[in-house]
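Peer 1: okay, here's the prediction I keep looking at, along with the sequence it came from:
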Amino acid sequence: MNAKYSKNNNSNPIATIIILACRRTKFIAKAISSVLEQTRTDFELIIADDSNSVEIKKICSGFSDQRLSYYANNECLGVLKNCEKSLSIASGKYVSFLSDDDFIDPEYLAIMVGVMEKYKNIALAFCDNWIVDEDGIRDLEKSDKHAIYWKRNVLLGGELKNPVGALFDGSIIIGTASLYRKSMVNSSMAYKDVGVCADLWAACVYVHFELPIYYVNKRLLSYRVHKDSETNRGDSALPDSERFIYNFILQEGWFQEKKDLIYKRLDDATFRSAKSRLINGQRDEARKIFHTGLRKYRSYRWILGYALSLMPNRMASALLNFVQKKDFYSNVRVP
């Protein structure tokens, strides 16, 4: 990671906020502004650009705040490796990551740092979030539904008493909207194959190694829903990352009490991986995955998926969209 812009002059920040940037330019100025407007001011802000973008550099240079630094990777590292590289230059006692399309409330840092300073055993703290539209407007109904769906509406504030349950309910947000104690971060498991699911992977690692996690029951992050978000890309990046994580967990024997659920999620991620390849015209690759899944899972959708992989692409794509629901966790969550 090479410096492309001036290094900040805040020599002793208590926290480092890292904005992970890659190609997208539409929302990053808002993300940067939300950090620089924090009520707690003893922090540094690092823009970690994994695309070495002239446009992103120009946006950053438009901010005169000396707490801001811009760094660019000469080659794309991927989300987790970009996080690891950024951590190596972070000066703060605490570190928080922010996506380039999200933004935080002014009190985010004051509240989150306050928790970490009070409870010295906590490895990381995370908070709840707002759902906002492409224009950054809060949607209260969707925010409430989101909290209910991921069971944060019943998750008690404070140190998690059942972190494994919270992990598999999806309650834990460890990517954005969380603050790490830097001295307790172990980057040795920053596998590149984790891909875009760095948040899920980090949650699994922290819970497996029984690192204390604290939930701040406040909505301090705004998660922006838009057509260019990672979850809406429509390619195989998301399910491929999930496949790696769930395969790793099963092979290493983590979370044995959730083994059946993990198998179900692996089944679903594998199917979505094949589906996305078929929709995007990678029929030979899709057929191989469908064939393997058919032998392993033997369910109707795998039979249909394999049959569709033998059809012309346009017909297969149209029919396959009726097979799989987008909201896959509703199909695999257990009581």
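Peer 2: Everything's here; your move. Residues are numbered from 1 along each chain as shown.
Peer 1: drop to CA atoms for contacts and neighbour counts, all remaining ones
Peer 2: Fine.
Peer 1: could you find the closest non-adjacent residue to the spatially most central residue of the chain?
Peer 2: With distances taken as C-alpha atoms, centre = their mean, residue 199 lies nearest the centre of the chain, 3.8 Å away. Beyond its immediate neighbours in the sequence, the residue positioned closest to residue 199 (C-alpha to C-alpha, 6 or more residues apart in numbering) is residue 175, lying 4.1 Å away.
Peer 1: next up, a second structure to put side by side with the first:
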Amino acid sequence: MPNNVQLLEPLVSVIIPTYNRPEYLKQAIASAVQQTYQNIEIIVSDNCSPENPQAIVESFQDPRIKFWRQQQNIGMLANQMSAFNMAQGKYLASLHDDDIWNEDFLAKLVPHLEANSGLVLAFCDHYIIDTKSKINQAATEENTRAYKRDQLAQGIYQNFYKIGLVDKSIPTAAACVIRNDFIDWHSIPSEVGGMWDLYLAYLCCISGRGAYYHPERLTRYRNHEQTDTMLSGSRNAQAKIRKAQSEMFCYQIFAEDLRLRQFRSYFQQKYLEAHTTLAIGLLRNKQITAARPYLWQALSQQKFNLRTLVALTISFTPQLLANQFLGVSKNI
């Protein structure tokens, strides 16, 4: 792209937090470098990986890439926020180290933000890929339906509380470009943990600005066993506990926000569901006494819930039988 054309484009900060995924990281960086929209800075923030990825970063020989390595592992969220705070661009986009962008991702989203100063973000749909970067078409279609993007028309959504926080249609961590100066990255509390993307959607929702939806699939989200989503859905007790605590924190804030009062019952229900999830994580961690209060609270404040009732029953079951049941019922 000619330099004079490039200068007319606003700077976009591409944020790539990474930890111990060298081969995937290489693909992620390549997809950022190959963007047809070229006025970008690429911030790679390594969370003190066992194997320093600096050589991988330097192999691209691209002056737009800035590499930062934490001196110790500071946690996923802190590493992510550290990179966000380094961003100098007018716009910002998150690219996980195991995901991939189509080369026209930025070129198709940034112009909508440039054309309308009343927008806080622009987002698109995305593919689901496997460990070998092959598109899983069935999973992709299922994902689009699950987040109701198949029901969204292209264009501007001025009040997007429902699609942002209830339908969760906006993939802020995987397929979204955000107006950088409208978010105070220091204001995101550590308690949001792995739900930082939902909390970011919340900050964008309450900004008073609109969102633009582009229905094309312009990014590729990798589904593999080491994502926190997969871990929290399996027998990894600590991942389940972390996820539940993050959900409880976020949904309590949403439920108490008067601007979101029309969705309060939904947020309260999700808050109580997270109590059960946390309790199940604690049960798997053999912290039975700690688990019960969360189950009692969930049971007393919501209508009959089989998942909660089963978990509470397990908490009174002899440990050997309880362990066997939890081992079989991975999805509760």
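Peer 2: Arrived safely. Please read these numbers as outputs of a predicted model, since none were measured by experiment.
Peer 1: and for whatever residue of the first structure lines up with residue 287 of the second structure, the neighbour number?
Peer 2: In the first structure, the position corresponding to residue 287 of the second structure is occupied by residue 282, as judged by TM-score structural alignment. Using other C-alpha atoms under 10 Å, residue 282 of the first structure is surrounded by 15 other residues.
Peer 1: list the contacts of residue 282 of the first structure.
Peer 2: Residues in contact with residue 282 of the first structure, defined by C-alpha atoms under 8 Å, 6 or more residues apart in numbering, are absent; none qualify.
Peer 1: against residue 115 of the first structure, how distant is it?
Peer 2: Residue 282 of the first structure sits 48 Å away from residue 115 of the first structure, going by C-alpha to C-alpha, to the nearest Å.
Peer 1: tell me which element residue 244 of the first structure is part of?
Peer 2: Of the helices and strands defined by DSSP states H and E, residue 244 of the first structure is found in helix 237-252.
Peer 1: packing partners of that helix?
Peer 2: With contacts defined as 3 or more C-alpha pairs under 8 Å, 6 or more residues apart in numbering; DSSP states H and E, the secondary structure elements packing on helix 237-252 of the first structure are helix 259-279.
Peer 1: post-alignment, the helix it packs on versus the second structure, mean distance?
Peer 2: In this overlay with the second structure, the average offset of helix 259-279 of the first structure from its partner residues is 1.4 Å by mean C-alpha distance after the TM-score superposition for the first structure.
Peer 1: packing partners of that helix?
Peer 2: Counting contacts by 3+ C-alpha pairs under 8 Å, 6+ apart, helix 259-279 of the first structure packs against helix 237-252, helix 283-297, helix 313-320, helix 329-332.
Peer 1: try it again at 6 Å.
Peer 2: Contacting helix 259-279 of the first structure under the criterion 3 or more C-alpha pairs under 6 Å, 6 or more residues apart in numbering; DSSP states H and E are the following elements: helix 237-252, helix 283-297.
Peer 1: and the last one against the second structure, how far off on average?
Peer 2: Compared with the second structure after fitting, helix 283-297 of the first structure deviates on average by 3.3 Å (mean C-alpha distance after the TM-score superposition for the first structure).
Peer 1: try the longest one
Peer 2: Here the mean offset of helix 237-252 of the first structure against the second structure after fitting is 1.5 Å, by mean C-alpha distance after the TM-score superposition for the first structure.
Peer 1: and the angle for that helix with helix 259-279?
Peer 2: Put simply, helix 237-252 of the first structure runs at 150 degrees to helix 259-279, going by axes from the mean of the first three to the mean of the last three C-alpha atoms, to 10 degrees.
Peer 1: which residues does helix 237-252 of the first structure contact?
Peer 2: The contact list for helix 237-252 of the first structure, computed with C-alpha atoms under 6 Å, 6 or more residues apart in numbering, reads 194, 195, 197, 266, 269, 273.
Peer 1: show me how far that helix is from its chain's centre.
Peer 2: In terms of C-alpha atoms, centre = their mean, to the nearest Å, the gap separating the centre of helix 237-252 of the first structure from the centre of its chain is 14 Å.
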